[in-house]
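J.: show me how the following folds:
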Amino acid sequence: MTLLAAKKLSLKRQLLILCMGFSSGLPLALTGTTLQAWLVNSGMGIKTIGLFAAIGIPYTWKFIWSPLMDRYYIPRLGRRRTWLLLTQLSLFFSINWMSTLTPLESLEQFGLVALFIAFFSASQDIVIDAYRTDILAPSERGMGSAMAVLGYRLAMLVSGAGGLILANYLGFHATYQVMALLMVLMITVSLFAPEPLTQSLTKHDYSWTAPIAEFLKRPLSFFFLSLVILYKLSDALTGSLTTAFLIQGVHFTLVEVGAVNKGIGLGATLLGAFIGGLLMTRINLYRSLLIFGLLQAVATLSFALLAHLGHHSLLMITSVFLENLTSGMGTAALSALLMSLCHHQFSATQFALLSALSAVGRVYLAPIAGVIVANLGWMNFFIVATLSAIPGIVILWWVREALKNLSIKSI
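T.: Next up is the predicted model:
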């Protein structure tokens, strides 16, 4: 149980979690949209550009090496700060290294360094998630999750849209050097960040299977695992084809979709995460998950109405706003749930495993969305997506008493 518990999340702690979220989100676009733009701008072929998508694999499999971050560390720095500084220093050197390369002249080295950035970024995510889990008391997790989402999204704006604007004036080499300098600021934050005072592990009482065994021996463990997988399934199905639906299904222009889906949508997501975190300081985890889950289903149903009515600008804006608002609220609650389910001795490993499970709906189940649309049409697809929220809500009700206990104490 964390010893840094406090009844309300202090401003200092909020800013710390915000910075951690920023550090986590910053490298993502540097191996995603910004990197892709650099490759296109350099004249690289589309087949090669497509292969660079595989660079994101470390994010999917990061739970494999997460036990190392629970077990090994430099005592003088502490269990979490050891890995924070190691991963952030590695990101600084890797991003700076990439800024010295030219894609067409050194393609293999360029791809390898991009993979290094993705690996160190995924590793940083592991330790930041564990740090947030260890340092926040149960009453702080909702707002803490909101601040993490806010920092993460702001960083994606900086390295994504901001990176592209900067590259237009300074070039991609200078842009990546600027991003490397931003990592120096994050390293400074980590140097002064307090180490969570949790019980340390010894070599004798740790094994690679210990985090899994500890989780599975708990009452209702399989119900909780199912809840993690299913809670945002409705949201995942809807989000997987929102852009395609707005363009192909109800015939809005690219400019309209870009302005509403990306502009208003991003703002609504950030607002939703903040509102969700604020509400979670006043209502318990079970009620938050229930209310936000139901609101996500209602937002999905609004797209079914849009599909029925056809091209309707006001309803389109409303549906996109509601979908992103409730998604932000649900994300904050789900993140708080994952933190609540982690034992502080194994928080790096357990959070990495649980977050991988929470992505199952988005990565493995959402791809069937296109098949549903092809067979049932857009309106029926959104009705199916709305109904897919029911299993998660039912499981949520089943474990309600256990969730109420998690709202007031740590594992």
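
J.: only C-alpha atoms from now on, for both contacts and neighbour counts.
T.: OK.

J.: what does the helix or strand hosting residue 158 contact?
T.: Of the helices and strands defined by DSSP states H and E, residue 158 is found in helix 141-159. Residues outside helix 141-159 that contact it (C-alpha atoms under 8 Å, 6 or more residues apart in numbering): 9, 14-15, 17-30, 34, 132-133, 136, 179, 270, 273-274, 276-281, 332-333, 335-336, 339.

J.: list the buried residues for the helix or strand following that helix?
T.: Stepping forward along the backbone from helix 141-159, the first helix or strand reached (DSSP H and E) is helix 161-170. Of the residues in helix 161-170, those scored as buried under the neighbour-count criterion (16 or more other C-alpha atoms under 10 Å) are 163, 164, 166, 167.

J.: list the contacts of the third one.
T.: Taking C-alpha under 8 Å, 6+ apart, we find residue 166 in contact with 172, 175.

J.: ok, residue 93 to residue 181 distance?
T.: The span separating residue 93 from residue 181 equals 10 Å under the rule C-alpha to C-alpha, to the nearest Å.

J.: next, count neighbours for residue 366.
T.: Here the number of neighbours of residue 366 (other C-alpha atoms under 10 Å) works out to 21.

J.: pretty sure it sits against residue 237.
T.: Yes - with contact defined as C-alpha atoms under 8 Å, residue 366 and residue 237 form a contacting pair (4.9 Å).

J.: and the buried residues of helix 161-170, which is closest to residue 350?
T.: Of all those, the one with the least separation from residue 350 (C-alpha to C-alpha) is residue 163, at 33.3 Å.

J.: and for residue 219, the neighbour number?
T.: Neighbour number of residue 219 under other C-alpha under 10 Å is 11.

J.: now swap in residue 383 and tell me
T.: By other C-alpha under 10 Å, 18 other residues sit near residue 383.

J.: who's in contact with it?
T.: Remark: with contacts taken as C-alpha under 8 Å, 6+ apart, residue 383 is in contact with 300, 301, 304.

J.: where do the helices of the stretch 101-250 of the chain begin and end?
T.: Residue ranges of the helices in the stretch 101-250 of the chain, as given by DSSP state H, counting those that start in this stretch, are 107-135, 141-159, 161-170, 172-192, 210-216, 221-230, 233-240, 242-244.

J.: most tightly packed of the ones you listed?
T.: helix 141-159 (a mean of 26; mean count of other C-alpha atoms under 10 Å).

J.: one more, for comparison:
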Amino acid sequence: MLLPNLLASRRGRLGAFFALYVTEGIPLGFAITAIAYYLRKQGVGPAEIGAFVGSFYVPWAFKWAFGPFVDVFRSKRFGHRRAWIIAMQLLLSATLAVLVVFDLPAQLGLFTAVLFVHNTFGAIQDVAIDSLACNTLHEDERGLANGLMFAGAAIGQAIGGSGVLFMTAYTGFQSSFFFVAGSILLITFFIVLPMKESAVQRIQGAAGEAGEAGASGESEPSGGGLRQAGREMREFAVTSFRSFMGTRGAFAGVGFCLLPMGAMALGLALRSNLSVEFGLDENETAQLELWSNIVTAIGMVLGGWLSDKLGRRSTLFVYFCLMSLPTAWLAWKLQQLGYVMPRPAGARQPEFALLLWIASLVYNVFNGLMYGTRAAIMMDVTNPKVAGTQFTAYMAMSNLAIAVGATWQGITIEAFGYPVTLGIDAAVGLLLLLLLPMIRPPREGEEAADAPARRARGSAWVLALLCLAWLPFSQWGEAFGKARGVVDLFFTLIFVMSAVLLTAAWAMLPRQPLTRAAPWIALALLAVYVRKFFDPGLPVQLATGVVALAGAALLLGLARQRWSELSLS
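T.: The predicted structure is shown next:
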């Protein structure tokens, strides 16, 4: 059977990228809906489920690091981006097949590790698909194509979440892994394999290959390719950091993306947890998730239209407030009815199920209204000269915020119960309102020449003090009681942010002992994440304290640098 090359026509391109984004949504829906539901039904606690869902988003927070490798390493036989997409989809399917052998929940740790690798392949695939879209779509197709791509991701989530839950009611959970893998492979076979990148794209891809060895033409020499990828990653770090510090709006955008996207609990694993505890079976949960996806998609279209008519900041202000309302309402109702701490799965409780349906559907309308508008406002403060780099970095930080949000919510549910978690989520979701007035393009003459440098020095001071705060926390953290795990999680976020600033300093500032040490301390700050897998005894506390102290010392040194490279010309 001769299959058509969809990239050769306008309708084909639109359909192809819609289908490719379906493969991105399938694993997401499978993890945060189907697997989360199954784990809770097997008695896994909300904290473990929250950590599981949080780990799923981590690779997407660092997908920018995969971009240089996708750009540099090419295959002439299979096509530059097409080769990456085929390889990643095959690996996505293979890792899903591997997951079948694990015994849940007994082997949840190994299961999560393999799924983390699986999702890393998904993040790399996303980079390759976006790269192919940028080099394939005509200018007059991009708006519609992006809308269809987001719609494809939503359909994929429905397939991986609702579709799996509908199916498992009849076939059991283990068979769902093959269903999800098969869904991805169908798109590989019918959509990706027949693709042919155009002659223009091959010429563009070959431009970077001139003078490179390799008679087979399969890929670049590893040494040269790795060096080039390293140069691209360094350039990305420098460009992103300059863009973030360049204007007040762009700098506020960093905090805006690191904060939760409004109230988030009803869009993460908490809803699946409550579905199990309220006695909803697989079919009823699948219906809830399906309708949630439908109203979210409708809200996305309506929200974008309203923001064009009424302005993005004003509409986002309303959307963020509205997202907190159903979250706070559900917290109040659960507290009123005495449903506080997590409970084992039981018989269906119609009154609680109705509350969950109402809160979820209303929340997803407002969440949909917010979603596209929030992405659009970040484009407003993005420097057009480096739009791809800066916007990618913003979206990566947003994924990191989701990972942190899913994790702290699971910890808080077990420590304080559902009403408190929902109440905190509703309140924290409003913090974005403080930054929203600053998310705007700069006015002419508004920025002083040394403003970006001052922001860099101020960031280094603040992060240094926060790293030093780890030392007393490690000694007297018990004073936080049940909240200690949440505070510890936010120190992890502080260490990651410090590592990013140290990496930017190494890439940007002149070579000196301070900057030469920066990448090594940055790696150490990232590595302390693994402390969560060890007993929090003296050796772990001591090692983390040494790294935090070294990071703080280096940041204090950077706070005294001129950062003249950032000064506006």
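
J.: care to give me the TM-score?
T.: The TM-score (TM-score structural alignment, normalised by the length of the first structure) is 0.67; 378 aligned residues with a C-alpha RMSD of 5.3 Å.

J.: make TSV from the contacts of residue 383 of the first structure and add neighbour count, distance to residue 328 of the first structure and secondary structure to it.
T.: As requested, these are arranged in TSV below (neighbours: other C-alpha atoms under 10 Å; distance: C-alpha to C-alpha, whole Å; DSSP: H, G, I helix; E, B strand; the rest coil):
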residue	neighbour count	distance to residue 328 of the first structure	secondary structure
300	28	14	helix
301	25	17	helix
304	21	20	helix
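
J.: for the first structure, which segments count as strands?
T.: Secondary structure of the first structure (DSSP state E): no strands located.

J.: residue closest to the middle of it?
T.: Compute the mean C-alpha point of the first structure, and by C-alpha atoms, centre = their mean the closest residue is residue 149, 7.3 Å away.

J.: how close does residue 521 of the second structure get to residue 183 of the second structure?
T.: The span separating residue 521 of the second structure from residue 183 of the second structure equals 43 Å under the rule C-alpha to C-alpha.

J.: and what of residue 380 of the second structure?
T.: According to C-alpha to C-alpha, residue 380 of the second structure stands 37 Å off from residue 183 of the second structure.

J.: what do you get for residue 117 of the second structure?
T.: Noted for residue 117 of the second structure: a distance of 19 Å to residue 183 of the second structure, by C-alpha to C-alpha.

J.: would you turn the helices of the stretch 101-250 of the first structure into JSON lines with distance to residue 393 of the first structure?
T.: Rendered in JSON lines, the data for the helices of the stretch 101-250 of the first structure read as follows (distance: least, C-alpha to C-alpha, whole Å):
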{"stretch": "helix 107-135", "distance to residue 393 of the first structure": "24"}
{"stretch": "helix 141-159", "distance to residue 393 of the first structure": "19"}
{"stretch": "helix 161-170", "distance to residue 393 of the first structure": "36"}
{"stretch": "helix 172-192", "distance to residue 393 of the first structure": "38"}
{"stretch": "helix 210-216", "distance to residue 393 of the first structure": "22"}
{"stretch": "helix 221-230", "distance to residue 393 of the first structure": "8"}
{"stretch": "helix 233-240", "distance to residue 393 of the first structure": "11"}
{"stretch": "helix 242-244", "distance to residue 393 of the first structure": "23"}
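
J.: among the ones you listed, which is nearest residue 44 of the first structure?
T.: With C-alpha to C-alpha as the criterion, residue 44 of the first structure lies closest to helix 107-135 of the helices of the stretch 101-250 of the first structure, at 9.8 Å.

J.: which other helices and strands contact the closest one?
T.: Contacting helix 107-135 of the first structure under the criterion 3 or more C-alpha pairs under 8 Å, 6 or more residues apart in numbering; DSSP states H and E are the following elements: helix 11-30, helix 57-60, helix 66-71, helix 79-98, helix 313-341, helix 347-358.

J.: can you redo the ones you listed as TSV with distance to residue 44 of the first structure and mean neighbour count?
T.: Shown next, in TSV, are those (distance: least, C-alpha to C-alpha, whole Å; neighbours: other C-alpha atoms under 10 Å):
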stretch	distance to residue 44 of the first structure	mean neighbour count
helix 11-30	17	22
helix 57-60	22	17
helix 66-71	35	21
helix 79-98	17	22
helix 313-341	34	25
helix 347-358	32	24
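
J.: out of these, which is closest to residue 206 of the first structure?
T.: In this view, those are compared for proximity to residue 206 of the first structure by C-alpha to C-alpha, and helix 66-71 is the closest at 7.3 Å.

J.: which residues sit against that closest one?
T.: The set of residues that contact helix 66-71 of the first structure without belonging to it, under C-alpha under 8 Å, 6+ apart, is 79-80, 83, 123, 126-127, 201-203, 206, 208, 345-349, 352.

J.: go on, stretch 176-185 of the first structure?
T.: The contact list for stretch 176-185 of the first structure, computed with C-alpha under 8 Å, 6+ apart, reads 23, 26, 30, 88-89, 91-93, 95-96, 98-99, 159.

J.: same thing but at 7 Å, please
T.: 88, 92, 95, 96, 99 (C-alpha atoms under 7 Å, 6 or more residues apart in numbering).

J.: could you do stretch 216-228 of the first structure as well?
T.: Here stretch 216-228 of the first structure has contacts from 215, 357, 358, 392, 395, 396, using C-alpha under 7 Å, 6+ apart.

J.: which pair in the residues you listed spans the largest distance?
T.: Of all the pairs that the contacts of stretch 216-228 of the first structure form, the one spanning the most space (C-alpha to C-alpha) is 215 and 392, at 19.8 Å.

J.: ok, back up a step: nearest to residue 293 of the first structure, out of the helices of the stretch 101-250 of the first structure?
T.: For these, the distance to residue 293 of the first structure is smallest for helix 233-240, at 9.0 Å, taking C-alpha to C-alpha.
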